[in-house]
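Chemist: Here is a sequence together with a model predicted from it:
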Amino acid sequence: MSNDLRGLADLDRLIHEPARLLIVTILSTVASADFLFLQREAGLTKGNLSAHLSKLEEAGYVKIEKTFKGKLPLTVCKLTAKGQKAYTVYRQQMQSFMDKTS
C-alpha cells in the first residue's frame, strides 16, 4: 500500500460510514436539528436514523434531547464540541488524501 493510501486507515470509522457522515455533515451546518428534519434531509428511515444517532451519541459526537412541543414529543439533536472536532479532523484527512492522490 502506498503512503498516499495509508491515510485512509486513520479515518474516523464512526464518521466515515455514509449515513453517519451525512448526519454529522447536516448537524455541522445548523445549531440543532429535530429528528424529522434529519430524517427528511438524510433520507433515512426512523429506525436507521435512530440507530446511527445512538452510535454518534455513545461516542459523544451528538447530544440528543427529548422534549415536547406542546403535547407532541420532540427529539432535538446537536453536534457536540467533540463531534465538531472529529468532523473537522475527518474533513482535513479526506482533503489531504484527495490532494495527495489527484
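Modeler: Cool, got the structure.
Chemist: can we go C-alpha only for contacts and neighbour counts from here?
Modeler: Noted.
Chemist: how about the helices of the protein, start to end?
Modeler: Using DSSP state H, the helices of the chain run over 3-6, 13-16, 18-28, 35-42, 46-58, 81-101.
Chemist: Report all helices and strands that the fourth one contacts.
Modeler: Spelled out, it's helix 35-42. When contacts are defined as 3 or more CA pairs under 8 Å, 6 or more residues apart in numbering; DSSP states H and E, helix 35-42 packs onto helix 18-28, strand 72-79.
Chemist: for comparison:
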Amino acid sequence: MSGWLDTVIHAPSRLQICAMLDAAAEIEFGTVQESLGLSASALSKHVSVLAEAGYVSQRKAARDGRPRVWLRLTRQGRAAYRDHVAALHAIIGRP
C-alpha cells in the first residue's frame, strides 16, 4: 500500500539490499555481500526474509566454474521498495 513504511524493507540492511537491486537487473550474492560488508550468513538471512515476502528471487548459476547465486527484485519487490522510498520522502517532506 502506497504511503506506508514496509516493515520487511525498513530494516537498514534490507533497505540497502533493495536499493542495490533496484539499480540493476540482478546482482551476484558476493557482490552484495562485499558492498554492504555483511557476512554470508547475515546476508542470507536478510535475503530469506525478502524472498519469503516475495520481494527478491534467487537464481543459481555457475560463473568461472563455481556455483553462484544471483539476486533480483521481483516486480512486487520493486513496487514495494519504491513505495517505501516514497513514504520516506513524504516523512521528510521531499517529493
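Modeler: Alright, I've got the coordinates. Predicted model, so just to flag it, every value in this text is computed and none were measured.
Chemist: what's the TM-score here?
Modeler: Here the superposed chains carry a TM-score of 0.91, computed using TM-score structural alignment, normalised by the length of the second structure; 92 aligned residues with a CA RMSD of 1.4 Å.
Chemist: Tell me which of the helices of the first structure sits nearest to L74 of the first structure.
Modeler: helix 35-42 (7.5 Å; CA to CA).
Chemist: In the second structure, point out the residues matching the closest one.
Modeler: Using TM-score structural alignment, helix 35-42 of the first structure lines up with residues 29-36 of the second structure.
Chemist: same question, stretch 78-86 of the first structure
Modeler: Aligned by TM-score structural alignment, stretch 78-86 of the first structure falls on residues 72-80 of the second structure.
Chemist: Give me the buried positions along the matching stretch.
Modeler: For stretch 72-80 of the second structure, a neighbour-count test (16 or more other CA atoms under 10 Å) marks R72, L73, T74, G77, R78, A79, A80 as buried.
Chemist: still on that earlier bit, may I see the helices and strands packed on helix 35-42 of the first structure organised as JSON lines, with distance to F35 of the first structure added?
Modeler: Putting these into JSON lines (distance: least, CA to CA, whole Å) gives the following:
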{"stretch": "helix 18-28", "distance to F35 of the first structure": "11"}
{"stretch": "strand 72-79", "distance to F35 of the first structure": "5"}
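Chemist: which stretch among these comes nearest K55 of the first structure?
Modeler: When those are compared by CA to CA, helix 18-28 sits nearest K55 of the first structure, at 8.9 Å.
Chemist: Against S41 of the second structure, how distant is G65 of the second structure?
Modeler: For G65 of the second structure, the distance to S41 of the second structure (CA to CA, to the nearest Å) stands at 23 Å.
Chemist: Appreciated, that's everything.
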